[in-house]
Structures are given as structure tokens and as C-alpha cells.
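S.K.: based on what follows, work out the 3D shape:
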Amino acid sequence: MNVDPAVPLACEPANQNAGTALQDPEQGALSADEYALFASVARVRRVYAGETLFHRGDLGTTMYVIAKGAIELDFGEDLIAKSLGPCEFFGELGLLIGDHARSADARAIDDGELLELRHEEFQRLVEIDPTLVSYFLRRAIMRVVFNEQSLIRRLRRRNQDLQSALDSLRATTQQLSRTEALVRRDELTGLYNRRGLLQHLRERHRNGATSGLGLLLIDCDQFKRINDEHGHLIGDRVLQGVANILRSVAGTNDIACRLGGDEFCLLVKAETREEVMRYAEFVIHTSHGLLQMPQLPPLICPMSIGACLVCAEGEWNDWYARADTALYRAKRQGGNRVEWQDNAPIPA
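M.R.: So this is what the prediction gives:
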């Protein structure tokens, strides 16, 4: 790791309004998680009061994060200079589109330290945590677009160059959207994967929307035999068939997920046991109906389901353990059935 021990590994708000910085496209402060990630690969550069990092018009591909001290960005002409402090970043446009002419003079206001990130360091960030980097890039792009649109309105003569930069950024945004979808989706079935499900749950927790939910934990019966007798391509087709059933029953606010292998789950909007069981029975009855059709090789397989209501004060591991207890009971009783687990404490 390239970080000097003296460089802080967490961002402390510079003022009382710092907590809202990420919501304002003009601001550029890293979150604590982002700062720690960037600091783990960045190069440390010491700067001294009055030192110029670059001039307006210089070509550059390096992005900077302020670890200590402050930097002034002077945009010249009739634009207001901007002062940046710890955990704020600048120069990201050069990193994103390469050899971009700097739009301001950057000068150190006092002695400090910067984190430098070039293309090779940024690629390491993507490899370490693509989801966090994609969120950072989306926010950074929004900030750049906001600033560049303001410049277009005030400096019409730069319109052509800035429009080219915006076109590049739009293409990057589209690529990021596709990348983010791949990170959160299971490639075989198109359902959410475990990472996508946990991200969705984190968003629900932030919004206080974890009440009134039911969980179905679904496991394919005899799936290993299908793979052994018919091969993995047929096994994949069976998994896609299970995914199609879950997708068909999932409502707008429900989440269908492939947790891994032949294990799936369905997080549904429900207030009562009866509501949750209606989902489970639909899945079982649909698979039963498909199994009655002539199948060689098989298109679907029997399923066992463990069902429960979700406790708003609990976490995913608590909910999973409860549903898994019911699923294990369904398996033990021969499979191809639904078992319910109440919210009473689960025996150790």
C-alpha cells in the first residue's frame, strides 16, 4: 500500500454542511469508504503553500484527492475561484476521458498532502470494488456534467470542445449502467444475485422499508441427478425455468434472486402468513403443472420452499436462518413442498 501512515484513512466532515456534499453536484467530497479505498492504492504527494499543481489549459490524466491542507482552483475570466479541503477531489475529468485540458489553475493554499491516482491506480480500484467505484464515477460524472453545462452557458466560445466532453461522458455513463447491472445480476438467469439482493436490502434499510415483507427460500430437488444424467446445459435450462416462475410471480416491489447454485429466494411484499403462502403455493403449483407435461430432457424440477415473515428489526442472516429452518424441514419430509417457520426463536 502506498499510503503514508500520517495520511488519515477516513473522512471527517470539514463543516456542518459536509454531510450533504454528495447530494450537491457542485461538491466533490469522498465518503469514508471511498476515501479508504482510494487511499489503499494512491500515490502520496506532499505539496507546499503557493505550489502550483497545474495551469489552466495543461493536458492531464491524473486525479487528486486532498488528504491534508487545501487547494484553490482558479478558473479565470469571470468565474469564481473555488477552495477545496480534505477528502475533496479534483482533476477527475482528465482521468475519465484522458489528456483533457485542465479548466483551472490548481494551487496549494498551505502545506499538505494529496493522493494521486492515474489510470493504472484507477484500474486497481475497479478490480478491488467495482460497485463502489461505479457509484463514485456516476456521482463524479454528474458533477462534471453540471459544471460543464454551466461553463457552456457562460462561455459560448468553448461550446464545441465541451460538447465533445459531454458526449464522451454520456457514453461512459451508459457503460457504467451496463457494468452496474452485471455486478448486481446473475448472468445465467437474469435475476438478482446475492450482491444485488444485499445492496437492495441496504437501500431498503436506509429508507426504513424493511417492514411488511415475506421471504421464500427455494431449493431445487434432485438437481444433482439432472446434471449427472442430462449434463450441465440441461441443468442450466432447468435453473432458467425456475427463474422464470419466480419472475412471473414477483410484483413490482418484490425481489427474485438466485443466491447461488440451485438455491433461490423471493422477497415479497406481505403482511400475513397467508399472503406469503399464496406466493409459495403458486410456485409449487406451477412447477407441478409443468412436471405433468412430457419432458425429455426435463424443463423444470420439483422444489422445496421454506417460508417466513421478515422481522423489520432483524438482518438478512436472521431472515435467512429462519427460512432455511423451514426449508430443511421440507427437505427432510421428502421435498416438493412448502414449510412455514414462525417468528419464534430458532433453537440453537
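
S.K.: can we go C-alpha only for contacts and neighbour counts from here?
M.R.: Fine.

S.K.: please report how far residue 328 lies from residue 200.
M.R.: 26 Å (Cα to Cα, to the nearest Å).

S.K.: again, but for residue 335
M.R.: Distance of residue 335 to residue 200, given as Cα to Cα: 30 Å.

S.K.: ditto for residue 125
M.R.: Residue 125 sits at a distance of 23 Å from residue 200 (criterion: Cα to Cα).

S.K.: higher neighbour count, those two?
M.R.: For residue 125 and residue 200, the more surrounded residue by other Cα atoms under 10 Å is residue 125, and the numbers stand at 21 against 15.

S.K.: burial measure for residue 226, as a count.
M.R.: As a burial measure, residue 226 scores 19 neighbours (other Cα under 10 Å).

S.K.: list the contacts of it.
M.R.: By Cα atoms under 8 Å, 6 or more residues apart in numbering, residue 226 lies in contact with 234, 235, 298.

S.K.: residue 53 reaches residue 90, doesn't it?
M.R.: No - Residue 53 lies out of contact with residue 90 (Cα atoms under 8 Å); the separation is 11.3 Å.

S.K.: who's more crowded, these two?
M.R.: residue 90 (19 against 11).

S.K.: Three-state assignment for the residue lying closest to that one once chain neighbours are set aside, please.
M.R.: Distances taken as Cα to Cα, 6 or more residues apart in numbering place residue 64 nearest to residue 90, at 5.5 Å, with adjacent residues excluded. At residue 64 the chain is in strand, as set by DSSP: H, G, I helix; E, B strand; the rest coil.

S.K.: before we go on, could you also do this sequence so I can check it against the first one:
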Amino acid sequence: MIGRGAAADGCEPAGIATTAMAGIVHALLSPDEIGLFSGFAQRRNLQQGDCLFRRGDRGSSMFVITSGHVELDFGEDLVIKRLGINEFFGELGLLIGDHLRSADAHAGQDTEVLELGHADFHRLVEAEPVLVAYFLRRSIMRVVSNEQMLIGQLRRRNHDLEAALDNLYVTTHQLSHTRELVRTDELTGLHNRRGLALYLQECRAQEDGPAQGLLLIDCDRFKQVNDQFGHLAGDRVLQSVANILRSMAGADDLACRLGGDEFCLLLRRANAAIVQHAAEFVLSAVHGLLERSHGMPQVCHLSIGASLLQADADWSEWYANADRALYQAKRGGGDRLCWPHDVTEIH
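M.R.: Next comes the predicted model:
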């Protein structure tokens, strides 16, 4: 054992420096330190699986392993640290006193440890102050090294978590985008028939029931537009109609392209006056666009069949009522609104 005056010149004890620097992270004690600690600490024998302390426990002792090994589990998905013979741990409890343990400590096999408490440590300091001073300096370096390692692990885990969240966001966005594509008409951006069916299902699941008003809309002489000006002009007409319906639809309403040049507008909360007003707005907007059109058509006249919806009926009945009114509007020359009660029997 090294005496009190062995490092009086300020130098570290011979042969310790290299060993200590190599053992900062693993906290290896030199043979001199082991011999010194053994003379003051209490020996404890542990069986495999025995717990020395748990994370969050308060402690004021440090431990040195003389046989077997101890596993430190810091939780939070951090790497479990395994300590073997001549390694020490728990020194912050000794140095600070009443310190909250940062890990669970379990014996990985039958193990013997030296337990050094405050009173033991004070006697040790009186016996070998130089060696203890060097041990303390090395312990502080180890604490800093361990904290840096834990911070690095937490940063890596946080980075992995951020990456996982980013991937989840991208996947969710892709799924949402896919769902929108499934229920959206590619040309106009309105809902398609599938979107309409899903909307009707969602409405029925709500307390206030299904939509209350329906406008069934058809473009007048649309085939002539395609034949005379080409399909690009026809697509532009359909997109203009879609924009008008989109501007008319409220947050709870649904504008839909049923196919070809046929559209519908479902009004979530409506009466006859509201449905009438919506149809007149659509017709007026078309007239405004037509007045400003020169040469290539931007839109065409529309025929509209309107009906109020009954909660106990289904879509096919709603559609049939509005379709009869739409047929009557077509027969009348188009560019108009008709209701089912406007339909007259033809013999």
C-alpha cells in the first residue's frame, strides 16, 4: 500500500496514471486502491438476480466488485451496462450523499462487492489522502464521461424517435392522400361517386341525419362543345362548373361529379328556399362566365333538377326525384331549374 507521502512531489502514484486513464469509463481500481478499500469497506455477498438498489432509490454508498459481475439498467431503452471485477459504481451516492440512483443494479451471477459508506470513506481519507484524492479526481472524470455517454444515447434515441415520427407523418400523409385520390375526381377535384357514397355513410352516422337538399346538374349541349372545340375545351367547361359548385358548397355540403357532364350538390342543412337560392346562384354564375367568354367556351348552360330529401329514403329515391326534375328542365330547353312537382305526365 502506498503511504501518505508517496506523492508529496505532486506526481501521481507510480504505475497508476496509465491504468486509470484507460479505466475511466469502466472505473477499474488499481491493486493499491483495491487493497485500500478492502480495509475499510463492508463485504456483501449477492446471489444471482439480487438487487443492490433500484432507479430512484436514495443512496449514500458506493460499491466495488471483487467477484462476479453487476448489471446497471438505466431504463428508457438505454444500453444495459455490465461491470466486472475491480470496477466500482454508485460513487455519487458516496460523494454527494442521499443521491437518487439513476439505474437498477442487479447481480448478474453470484457476486461479492465491497460497500463503502460515508463513515468508511472518512476513515479512508484519513489513512490515504493522496490516493483518495486521485481516486476522487478520476471518479469525477468518470461521472462526466458517463453523463456524456448517456446524453449521447438519449440524443440517438431522440433522433431515432424523430425519424420514426417523420416516417409516420409521411406514411399518414400518403395514406390520407391515397384516400383522397380514391374518393376524388381527377379532372375536377370534386368528390366522385365513391366519395359521395362515403359522404352519405358519414352523414347517416351523425345525429342530425342525412343531407336535406339535392341539386342534380347536367351540362346543356356538352357534346357539341367537345365536337366543335375538342376535348380540352370540354375539360375546361367541366372544371368551370366544378369551380362554381365548389364556391357554392358550405363546409358540410358536398359537390360531386357523378360522371361525364353530370354533377350534384348535396346541401347538408336546407329547406326549399335554400335549395332554390343555391340553384339560382349556380345559374347566375354560369351566365356571368358566358357573358365574359369570347371565342373558346369557358362554360356552358346548365339544367338543374332540385329536390328535398327524406331521412327515411335512400340515395336511389333521392336521385330518381331529382332526375325527373332534371329531365323536365332538359325538355324545357335547358338553362333552368325544375322541381319534381314541375313534372307533368305525358300520355
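
S.K.: returning to what we had before: which one of the contacts of residue 226 of the first structure sits closest to residue 60 of the first structure?
M.R.: Among those, residue 235 lies closest to residue 60 of the first structure (Cα to Cα), at 51.1 Å.

S.K.: how about stretch 221-240 of the second structure, aligned to which bit of the first structure?
M.R.: Mapped onto the first structure using TM-score structural alignment, stretch 221-240 of the second structure spans residues 222-241.

S.K.: chain center to the matching stretch, what's the gap?
M.R.: 30 Å (Cα atoms, centre = their mean, to the nearest Å).

S.K.: contacting residues for the residue sitting nearest the centre point of the first structure?
M.R.: Geometric centre of the first structure, nearest residue: residue 131, 4.2 Å, by Cα atoms, centre = their mean. Residue 131 of the first structure makes contact with 180, 183 under the criterion Cα under 8 Å, 6+ apart.

S.K.: make it 10 Å
M.R.: By Cα atoms under 10 Å, 6 or more residues apart in numbering, the contact set of residue 131 of the first structure is 137, 176, 179, 180, 181, 183, 184, 195, 199.

S.K.: pretty sure residue 95 of the second structure contacts residue 118?
M.R.: Yes - with contacts counted by Cα atoms under 10 Å, residue 95 of the second structure reaches residue 118, the gap being 8.2 Å.

S.K.: what is the longest helix anywhere in the second structure packed up against?
M.R.: Longest helix of the second structure, by residue count under DSSP state H: helix 129-183. The elements that helix 129-183 of the second structure packs onto, with contact taken as 3 or more Cα pairs under 10 Å, 6 or more residues apart in numbering; DSSP states H and E, are helix 16-22, helix 31-38, strand 88-89, helix 91-96, helix 118-127, helix 193-205.

S.K.: the third one aligns to what range in the first structure?
M.R.: Right, strand 88-89 of the second structure. Using TM-score structural alignment, strand 88-89 of the second structure lines up with nothing in the first structure.

S.K.: picking that back up, turn the contacts of residue 131 of the first structure into a markdown table, including neighbour count and distance to residue 319 of the first structure.
M.R.: As requested, the contacts of residue 131 of the first structure are exported to a markdown table (neighbours: other Cα atoms under 10 Å; distance: Cα to Cα, whole Å):
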| residue | neighbour count | distance to residue 319 of the first structure |
| --- | --- | --- |
| 137 | 17 | 33 |
| 176 | 19 | 32 |
| 179 | 15 | 29 |
| 180 | 18 | 26 |
| 181 | 16 | 25 |
| 183 | 17 | 23 |
| 184 | 20 | 21 |
| 195 | 16 | 16 |
| 199 | 15 | 16 |
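
S.K.: which two in those residues are spaced the farthest apart?
M.R.: Among those, 137 and 195 lie farthest apart (Cα to Cα), at 19.1 Å.

S.K.: where do the helices of the first structure begin and end?
M.R.: Along the first structure, the segments classed as helices by DSSP H run 32-39, 92-97, 119-128, 130-154, 159-184, 194-206, 223-230, 232-249, 273-291, 316-332.
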